[in-house]
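# 3D model of this:
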Amino acid sequence: MKDNGKVIQTDSLEKKKTKNMEKHQEIERSLIKKYRKTLWSKFITAVNDYELVQEGDKIAVCISGGKDSMLLAKLMQELKKHGKVAFDLEFLVMNPGYNEANREMIIRNSKLMNIPIHMFETDIFNIVADIDKSPCYLCARMRRGNLYKHAQDLGCNKIALGHHFDDAIETTLMNMLYSGRIGTMMPKLHSTNFKGMELIRPLYLVKEEDIIAWKNYHGLKFLQCACRFTEMTSQEEHDGTSKRKEMKDLVKEFRKTSPIIDMNIFRSIHNVNLDTVIGYEKHHESHSFLDEY
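Modelled structure (predicted):
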């Protein structure tokens, strides 16, 4: 009871401190205080371990309007304010053809969270609307290309995306189960089409459940999906046909079985033993264990 009393007293004190704050200040405080362990520390660890931010960088934080990219924007904003490395930020929002309600939601949330966005318009949704073969692939490719181009035009050398820990392990599983290869979503990579540009993923160590907890704590509502297709169907119907959803469900079952399986999937890509691998590819060249047998 004594411990419970201390917890209640601490929570009460925290509420008093945040009572007179503006919403964005309350959100910023929670990242350093309440969610320090699950969000801030993991974000900082990824930035440091994968060397994602360097002195003099100008980084375009790409905001889709979803929970992940909005959280990333606030974390990067806080890093710029409190970090030891000097760098600049642009908060880039591409409108691929959202309906007016979704567009306004992004603008409203950006103001609420004190994120000064730079929005530009494209016609991507209309372009891919009549594509029968792989419209999602084409849409994603076009969106990525537009983000690189506009970031470069703004003088940026990097774009930051909101992919997180769960995205990385789901990608690992999808590659194994549906592509017959071992590969994952990298924490950073060089652009092949935009010279001098780099992509970084600072939420690489942050779990989705912790992002959801942060969102719910503040009563925030973000876009569920950037795809126009989901405006015409329910989210459940869209997710039901998604390989990504299959992987999410699989990881969910793994977590019921053991609390360490998800982390072991993640670590397996960091600890590949080439002495026990039949074949691998490097720089687009295939290699076999027989080469050195």
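# contacts and neighbour counts: CA atoms only from here.
OK.
# where along the protein do the strands fall?
Applying DSSP state E to the chain gives strands spanning 58-63, 88-95, 117-121, 158-160, 188-190, 198-200, 279-282, 285-288.
# closest one to residue 108 among these?
Among those, the nearest to residue 108 by CA to CA is strand 117-121 (10.8 Å).
# next, the angle strand 88-95 makes with the closest one.
Orientation of strand 117-121 against strand 88-95 (axes from the mean of the first three to the mean of the last three CA atoms, to 10 degrees) gives an angle of 40 degrees.
# show me which parts of strand 117-121 are buried, residue by residue.
residue 117 (16 or more other CA atoms under 10 Å).
# helices or strands up against it?
Applying 3 or more CA pairs under 8 Å, 6 or more residues apart in numbering; DSSP states H and E, one finds that strand 117-121 makes contact with strand 88-95.
# now with 10 Å?
Strand 117-121 sits against strand 58-63, strand 88-95, helix 100-112, helix 135-153, with contacts defined as 3 or more CA pairs under 10 Å, 6 or more residues apart in numbering; DSSP states H and E.
# one step back: which stretch among the strands of the chain comes nearest residue 19?
strand 117-121 (26.7 Å).
# just to revisit the earlier point, just put the strands of the chain in TSV and tack on distance to residue 167.
Output for the strands of the chain, formatted as TSV (distance: least, CA to CA, whole Å):
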stretch	distance to residue 167
strand 58-63	16
strand 88-95	21
strand 117-121	25
strand 158-160	15
strand 188-190	14
strand 198-200	14
strand 279-282	23
strand 285-288	26
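# what's the most buried one of the helices and strands packed on strand 117-121?
Ranked by mean neighbour count under mean count of other CA atoms under 10 Å, the helices and strands packed on strand 117-121 are led by strand 58-63, which reaches a mean of 26.
# the structure of the following sequence is requested for comparison with the preceding one:
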Amino acid sequence: MRNRAARGTVRPNPGRRGMTLIEILIALIVMVLGVLGIMALFPPSLQMASESMEETNAAMLAESVAHSLAEAFSAAEEDKQSPKLQLRCTMSHDMKAGDKTRGRYSFILPPLPTNPLTNPEWVHYPGSATPGGQAGVGGGDPGSKMVNMSWDPEADDRHFQLGGDQWTVDAVQSVHEVNDPTDPLTQFAFSFDIRKVDDMWYQRRNSGAIDPYRGTVLKPDDYEAMMKLYEVRIHILRIAHQGGANGAEGAVARRYITTVTKRISVR
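Okay, here's the model as predicted:
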């Protein structure tokens, strides 16, 4: 009888009670904070992805320009019209400087520096915003000798911008007309500096040095012919244009990304 009475008595189970209002509010707050935390990761992730894309494209462009320069150096020609030894190179690359139709660029390699210990005498290419030597015609662009090292790439309009292939430009002309900032053809640009590496300065600084093979005094042109190594600095920039009336390009903004240094020799 006692067992039946005991089984008939049902006690409430405190472990099965429902959630109180404060517990529901706490759960909602935790859930909202979690969602906000996840959403907060998106802007940095997008920024990192954008920077990664930019750096990847910049590296690819730098290597492409370096390869084009190496090919140009290997086929360097002596300028027969010059009274002293002078080498002219012609590079082929997607480039434009004041004209969309250009894809070839001839330039003159710099000579040995007067004193490499005090001034390596870097020369900047292109020498102007609309340089000579485009399309591989003419005597070639001599570049512009850098007076000091306080050069500001973001304020310098002497560069080559991508998008020189006229067929490609025509294919995306509608994109250019609305100034789409994601357009990959015009958002990257490059320029480069060249100096001739003087690895015989220890001998060249003595004006009376004798050629051990010919027994004659070495002349400046002899050193120019013997030394064939050049150092190249390739600068990569990103270009943006403000939108103008009727699809015209407005003010330009340049942002420096990186510089890649290579050493290339002529044959």
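# what's the TM-score for these two chains?
TM-score of the superposed chains, computed with TM-score structural alignment, normalised by the length of structure 2, equals 0.20; 101 aligned residues with a CA RMSD of 6.9 Å.
# sorry, back to before: can you add distance to residue 188 of structure 1 and give the helices and strands packed on strand 117-121 of structure 1 back as JSON lines?
Shown next, in JSON lines, are those (distance: least, CA to CA, whole Å):
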{"stretch": "strand 58-63", "distance to residue 188 of structure 1": "13"}
{"stretch": "strand 88-95", "distance to residue 188 of structure 1": "17"}
{"stretch": "helix 100-112", "distance to residue 188 of structure 1": "26"}
{"stretch": "helix 135-153", "distance to residue 188 of structure 1": "14"}
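# of those, which approaches residue 160 of structure 1 most closely?
Among those, strand 58-63 sits nearest to residue 160 of structure 1 (CA to CA), with 4.7 Å.
# which stretches in structure 2 count as strands?
So, for structure 2 - with DSSP E - the strands run 77-78, 87-92, 104-108, 123-125, 144-145, 160-161, 188-196, 229-243, 249-265.
# residue 49 of structure 2: which of the ones you listed is closest?
Here strand 249-265 is closest among the strands of structure 2 (CA to CA), at 15.4 Å.
# just checking, what packs against that closest one?
Checking 3+ CA pairs under 10 Å, 6+ apart, strand 249-265 of structure 2 ends up next to helix 42-74, strand 188-196, strand 229-243.
# can you rerun that using 7 Å?
Contacts defined by 3 or more CA pairs under 7 Å, 6 or more residues apart in numbering; DSSP states H and E place strand 249-265 of structure 2 against helix 42-74, strand 229-243.
# next, the angle strand 188-196 makes with the last one.
Regarding strand 229-243 of structure 2 and strand 188-196, their directions subtend 160 degrees when assessed with the same axes, to 10 degrees.
# over to the longest one?
Our comparison of helix 42-74 of structure 2 with strand 188-196, counting by the same axes, to 10 degrees, yields an angle of 40 degrees.
# in helix 42-74 of structure 2, what counts as buried?
54, 58, 59, 61, 62, 65, 66, 69, 70, 71, 72, 73.
# okay, residue 44 of structure 2 and residue 50 of structure 2: tell me how far apart.
Distance, residue 44 of structure 2 to residue 50 of structure 2, by CA to CA, to the nearest Å: 10 Å.
# isn't residue 230 of structure 1 right next to residue 238, touching?
Yes. Counting by CA atoms under 7 Å, residue 230 of structure 1 touches residue 238, with 6.4 Å between them.
# would you mind giving the helices and strands packed on strand 249-265 of structure 2 as TSV with distance to residue 201 of structure 2 added?
Shown next, in TSV, are these (distance: least, CA to CA, whole Å):
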stretch	distance to residue 201 of structure 2
helix 42-74	23
strand 229-243	13
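# for residue 11 of structure 1, find the nearest of the strands of structure 1.
Here strand 58-63 is closest among the strands of structure 1 (CA to CA), at 31.6 Å.
# what helices and strands are in contact with that closest one?
Contacts defined by 3+ CA pairs under 7 Å, 6+ apart place strand 58-63 of structure 1 against helix 67-82, strand 88-95, strand 158-160.
# mind listing what's buried along the first one?
Spelled out, it's helix 67-82 of structure 1. 67-79.
# find the pair from those with maximum spatial separation.
67 and 79, at 18.3 Å, using CA to CA across the buried residues of helix 67-82 of structure 1.
# can you count the residues close to the nearest residue to residue 78 of structure 2 once chain neighbours are set aside?
Nearest non-adjacent residue to residue 78 of structure 2, counting by CA to CA, 6 or more residues apart in numbering: residue 87, 4.5 Å away. Residue 87 of structure 2 has 22 neighbours, counted by other CA atoms under 10 Å.
# residue 87 of structure 2 contacts residue 106, correct?
No. Using CA under 7 Å, residue 87 of structure 2 makes no contact with residue 106, being 10.4 Å away.
# distance to residue 19 of structure 1 added to the buried residues of helix 67-82 of structure 1, as JSON lines?
Shown next, in JSON lines, are the buried residues of helix 67-82 of structure 1 (distance: CA to CA, whole Å):
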{"residue": "67", "distance to residue 19 of structure 1": "24"}
{"residue": "68", "distance to residue 19 of structure 1": "26"}
{"residue": "69", "distance to residue 19 of structure 1": "26"}
{"residue": "70", "distance to residue 19 of structure 1": "23"}
{"residue": "71", "distance to residue 19 of structure 1": "21"}
{"residue": "72", "distance to residue 19 of structure 1": "24"}
{"residue": "73", "distance to residue 19 of structure 1": "23"}
{"residue": "74", "distance to residue 19 of structure 1": "20"}
{"residue": "75", "distance to residue 19 of structure 1": "22"}
{"residue": "76", "distance to residue 19 of structure 1": "25"}
{"residue": "77", "distance to residue 19 of structure 1": "22"}
{"residue": "78", "distance to residue 19 of structure 1": "21"}
{"residue": "79", "distance to residue 19 of structure 1": "24"}
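# what's the closest of those to residue 167 of structure 1?
For the buried residues of helix 67-82 of structure 1, the nearest to residue 167 of structure 1 is residue 68 (10.8 Å; CA to CA).
# from residue 215 of structure 1, how far off is the closest one?
From residue 68 of structure 1 over to residue 215 of structure 1 (counting by CA to CA), the distance is 10 Å.
# from residue 24 of structure 2, how far off is residue 220 of structure 2?
From residue 220 of structure 2 across to residue 24 of structure 2, the span is 88 Å (CA to CA).
# who wins for proximity to residue 28 of structure 2 among the helices and strands packed on strand 249-265 of structure 2?
Across those, residue 28 of structure 2 has its closest neighbour in helix 42-74 (21.9 Å, CA to CA).
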